[in-house]
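> no sequence on this one, just coordinates:
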């Protein structure tokens, strides 16, 4: 499977995306990506302990992945590379486990990626879904089979 095939598979297989490290600031990339994913029909779940309980972009913000009460298909990480291992541990503890863990541009942890893959989770690192969706021509969620 090529890298583009992996990205296409992930983006057309998931419906719910937890944005870990979401910012309430509209100028921050995590805010813009969350809003973009919503416009594409994904159910976006916001995660930031400092904003927990607030409603932003029409969604309640959660303190941690463990606080989310619906299945999470993908975890999109907007945290420093050094924090990916902890987020991966949280994702591996979810039941059911997410289909994918995605790390944003400039963010990678190869050891955490190996652990996630060993746990049956697909991993995309150092990419942005808001860039990949238009580049690969991924249709809105409503068009998925």
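In hand now; what should we look at? Treat the numbers as computed from the prediction; the structure is a model and nothing was measured.
> could you use CA atoms for every contact and neighbour count after this?
OK.
> work out the gap between the helix or strand residue 76 falls within and the centre of the chain.
Secondary structure assignment for residue 76, by DSSP states H and E: strand 74-77. In terms of C-alpha atoms, centre = their mean, to the nearest Å, the centre of strand 74-77 is found 2 Å from the chain centre.
> go on, stretch 133-145?
The chain centre lies 16 Å from the centre of stretch 133-145; the measure is C-alpha atoms, centre = their mean.
> try this one side by side with the last:
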């Protein structure tokens, strides 16, 4: 069966109930897309947790080298990594008990989707979380 993203209504529910969003591959460089998207999500009321082994702090938040290093629950794992790294990220997302694996626009990994879905995670691929938030929750999360 071909992969299908959740409906817009389901995505709105996911975003509305989202607590912590771990952003894997979040760059500390302000000109990078991951930095702009995560910054915008933080401004809209989301709790962002950077995951970048090369940075200690991004967007005023402590950065962690891996998902497993995050000492609190994670609802959404938002991924800004190339497709070939996504299966490993999916395995880590499963290990930490995340609810959603979200691969950003332009990122598709059937393997990562299968791993996550097999363990009960909702999977969203090739969609920008910032764009979906703007459409689904036009008034903002809070």
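Thanks, I have it. Small disclaimer: the values here were computed from a predicted structure and weren't measured.
> TM-score them against each other, please.
Here the TM-score for the pair of chains, by TM-score structural alignment, normalised by the length of the second structure, is 0.90; 138 aligned residues with a C-alpha RMSD of 1.5 Å.
> read off where the strand holding residue 76 of the first structure ends up in the second structure.
Aligned by TM-score structural alignment, strand 74-77 of the first structure falls on residues 76-79 of the second structure.
> can you give the contact residues for that stretch?
With C-alpha atoms under 8 Å, 6 or more residues apart in numbering as the test, stretch 76-79 of the second structure has contacts from 18-25, 86, 93, 98-104, 129.
> superposed on the second structure, what's the mean shift for the strand holding residue 76 of the first structure?
In the superposition against the second structure, strand 74-77 of the first structure averages 0.3 Å from its aligned positions (mean C-alpha distance after the TM-score superposition for the first structure).
> buried ones in that strand, by neighbour count?
Within strand 74-77 of the first structure, the residues that qualify as buried are 74, 75, 76, 77, counting by 16 or more other C-alpha atoms under 10 Å.
> before we move on, what about stretch 7-24 of the first structure?
Here stretch 7-24 of the first structure shows 7-8, 10-24 as buried, counting by 16+ other C-alpha under 10 Å.
> surely residue 103 of the first structure and residue 82 touch.
No. Using C-alpha atoms under 8 Å, residue 103 of the first structure is not in contact with residue 82; the gap is 11.7 Å.
> what is the end-to-end distance of stretch 128-142 of the second structure?
Using C-alpha to C-alpha, to the nearest Å, the end-to-end distance of stretch 128-142 of the second structure comes to 20 Å.
> again but with stretch 61-70 of the second structure, I slipped
Stretch 61-70 of the second structure has an end-to-end distance of 12 Å (C-alpha to C-alpha).
> just stretch 100-110 of the second structure next, same as before
Stretch 100-110 of the second structure has an end-to-end distance of 15 Å (criterion: C-alpha to C-alpha).
> from residue 90 of the second structure, how far off is the closest residue to residue 82 of the second structure other than its chain neighbours?
Nearest residue to residue 82 of the second structure in three dimensions, chain neighbours excluded: residue 107, at 6.6 Å (C-alpha to C-alpha, 6 or more residues apart in numbering). Remark: distance between residue 107 of the second structure and residue 90 of the second structure (C-alpha to C-alpha) = 13 Å.
> cheers, nothing more for now.
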